[in-house]
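Asker: sharing a model that was predicted from the sequence below.
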Amino acid sequence: MVKEHGREPGVPYTAFAQLLESGAISADHKARFLAIMTREGAEEEVLSRPDGQAPARWFKEVYPELDIDQATRLGQDFAEHVQLTSFGPLSLPLISAGSVAEVVELFAYLPLITTAVATRVRPQQDGLVVGLVGNTGDSELDCLVVTYCGYALARLIHVLVGDTSDMTLHCGWPSPASKDGDLPGLGPRLMFGAPATYLHVPAKTLDDVCRFSDPTAYRLAIADLEKALDQRTKTPSLSEQVRMSLDDGPGSKRIATVATELSVSVSTLKRRLHDEGTTFRELLHTSMLERAKLQLLDPSISINQVAADLGYSDATNFSHAFKRWTGQSPRQFRPRLDG
């Protein structure tokens, strides 16, 4: 009997199973993973489940001394072994995609295969920015999963199209002391010390044609993904429902407004969010900060526009709030995007 992990942050079982068989994990570390799987009732034969996830906490248990440097290196090393069949229901549309733009569009369906990473895609004048946010609750594990996610995407695009060296993965932490940031042949270029973690895909790359393009297969696969995502969103947790409400549309929302949308009282909303380990204030803060950072990454959007979109009466109030969140003003945040 497989132990049910619910929506605990994890990585796709199929990707995890392939990782165990790759050369990226030593025999000792593989033995530790297998021991954990046995302990928790997750035997190897169930790793092919398309909707299953291997809990991210397993990596912290196998690598107890995990720090940011090691997490970065592991994320890169693991991504080097990613395959086109690593991501369950996303694999078919990935293989049959007609262009890099269609590959990037698949990020919308990432919740179907992992709860460890959240993404936000925003068009810019010079391409796309894919914001990457770890949801594991652990900074080192977040570093590992977002590095893997960014590099894995570049690896897959490399297989489908070719050279991806014009893509750049910006990491919101310092450069590892003991290893060069780039992996030969994979791309993207890796830059550290960024104000946020994101993958930049240039406009010219988005138009690159994939070598296994199959428009019919892609459309059918996307239709299946839409149904699966619709089914999943029919039974989200309350915190997920609140977050979707906060992310939907411009401006911020008050707790009373969201409670009315969800047909519960404010006190019930507060109590149930507490039971899920969060608060409305925390969810609002996270939503506002992620939206602000992603928009500030686009130099074509003025600070006044960002402030207005987030519901602030003027840029000054927004700047005060952003500095309270991050320790720096929006203007201080932006120059660090250069170089």
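Answerer: Good, I have the coordinates.

Asker: hey, let's count contacts and neighbours off CA atoms from now on
Answerer: OK.

Asker: which parts of the stretch 101-250 of the chain are strands?
Answerer: Secondary structure of the stretch 101-250 of the chain (DSSP state E, counting those that start in this stretch): strands located at 117-124, 127-134, 168-170, 189-191, 198-202.

Asker: which of those strands sits closest to Glu40?
Answerer: Set against Glu40 and scored by Cα to Cα, the strands of the stretch 101-250 of the chain come closest in strand 117-124, at 22.9 Å.

Asker: put this beside the first:
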Amino acid sequence: MKPIDSRLTTANIPVFMLRSLVATLKDCNIDVSRLLVGVGLTLTDIEDPDCRVSFRQGREIIVRALQMADGHALGLETGFRQNIHSVGLVGFAMLTSATVEEAVKLGMQFQKNTGSMLEFDTRLTKEGVAITAASRFPEPGIYSFLVEEAFANFMTIGIGLLGDGFKPLRVELAYPEPAHSAAYKRIFGCEIRFGTIENLFLCEPSLYKQPLATSDPYTNRQLLECIAYHHERAREAVETTEAVERVLRQKLEKRISISGVAKTLGMSERTLRRRLAEASVSFQDLLDDLRKNKALELLGNPQMSIEQVAFAVGFTDSHNFRRAFRRWTGTTPGALRTDLSRIWPE
């Protein structure tokens, strides 16, 4: 079996965009209670600014949302409901930058902090400043949604920096024209081209050097220092938790102790406990999360019994597994399996 790319399963994406997606579905009078069934998240988690999701979790949520909101311009609506403040500290740092150019460069530098599931870049062309968007992973089922959401959010960021009169010169999309293409013209107010070789958001070059009325050098410096501090802490935390999770995944079906994991990682148990505490997580929390997510994945396979799932995630007693699963999810493995087969049939 081909191993799963760890970049798909590492929970390092902030939930800013997913929070907006949930709000958009609610505005469409769509019941969101089933959106997160079996994903390993709750609606309360989505409202937590410290929550992080994996690309795979984000993809699953978006696929379900698109099914639930068929006929809506969901990506555009999700992106346009956000504003420059919606991406947290990065948004405020952009607002307090000296010029539009500095704000854009800052957004590019910290794009992973904003919750996007795409990769962005900028370049100067003969026509102006181009911001491009490309996939991190080949995901045709959510590709157009991600580009729509990102470019609609670029619009609201531009409005936040320059005022209501902002609009791009042209928007190019590397996919066919969708049924809701009229919404593009309404949101962007410029020429729209579909079926191009890349996704491109093109702006007038003169805007790049324009000073920002909201510029504040002192506040900007404070915000950048705060972002850098949290970024470094997050990097250290991710390194520790990923190392522990890597060991746990290899031994998930066995009895696992923190002392054994520490020995595998070449450190003392005391050091490992201290590093996990600095990352605001406990060994048991990591173990429970991995067991829960693996159990949720296996419960989607009707060929596996509840007992087999229990053994696969490290429980020798299916009764203890059922009790732990109820603590993790608020329901039983059998009830959740029934929900999954009814709501998301194969």
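Answerer: Noted; the coordinates are in hand. Only a predicted model underlies this, so the values are computations on that prediction, with no experimental measurement involved.

Asker: what value does the TM-score take for this pair?
Answerer: The TM-score (TM-score structural alignment, normalised by the length of structure 1) is 0.56; 227 aligned residues with a Cα RMSD of 3.4 Å.

Asker: relative to Leu153 of structure 1, which of the strands of the stretch 101-250 of structure 1 is closest?
Answerer: Closest approach to Leu153 of structure 1 among the strands of the stretch 101-250 of structure 1 is made by strand 198-202 (9.4 Å; Cα to Cα).

Asker: okay, that closest one sits on what stretch of structure 2?
Answerer: Mapping strand 198-202 of structure 1 onto structure 2 (TM-score structural alignment) gives residues 200-204.

Asker: could I get the buried residue list for that stretch?
Answerer: For stretch 200-204 of structure 2, a neighbour-count test (16 or more other Cα atoms under 10 Å) marks Leu200, Phe201, Leu202, Cys203 as buried.

Asker: what of stretch 174-188 of structure 1?
Answerer: Neighbour-count burial for stretch 174-188 of structure 1, counted by 16+ other Cα under 10 Å, picks out Ser175, Pro176, Gly181, Asp182, Leu183, Leu186, Gly187, Pro188.

Asker: need the strands of the stretch 101-250 of structure 1 in a markdown table with distance to Ala223 of structure 1, can you?
Answerer: Listed next are the strands of the stretch 101-250 of structure 1 as a markdown table, based on distance: least, Cα to Cα, whole Å:
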| stretch | distance to Ala223 of structure 1 |
| --- | --- |
| strand 117-124 | 20 |
| strand 127-134 | 23 |
| strand 168-170 | 30 |
| strand 189-191 | 34 |
| strand 198-202 | 25 |
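
Asker: ok, the residue nearest to Thr197 of structure 1 when sequence neighbours are not counted - contacts?
Answerer: Of all residues not flanking Thr197 of structure 1 in the chain, Cys171 sits nearest, at 4.5 Å (Cα to Cα, 6 or more residues apart in numbering). Neighbouring residues of Cys171 of structure 1 by Cα atoms under 8 Å, 6 or more residues apart in numbering: Thr147, Leu190, Met191, Phe192, Gly193, Ala194, Pro195, Ala196, Thr197, Tyr198.

Asker: closest to Arg32 of structure 1 among those?
Answerer: Thr147 (22.5 Å).

Asker: which residue in structure 2 aligns with the closest one?
Answerer: In structure 2, Thr147 of structure 1 lands on Glu148 (TM-score structural alignment).

Asker: what's the distance between that match and Met117 of structure 2?
Answerer: Per Cα to Cα, to the nearest Å, Glu148 of structure 2 is found 12 Å from Met117 of structure 2.

Asker: now Glu198 of structure 2
Answerer: 16 Å.

Asker: what's the answer for Arg235 of structure 2, then?
Answerer: Taking Cα to Cα, one finds Arg235 of structure 2 at 18 Å from Met117 of structure 2.

Asker: neighbour count winner among these two?
Answerer: The neighbour comparison of Arg235 of structure 2 against Met117 (other Cα atoms under 10 Å) goes to Met117, with 24 against 14.
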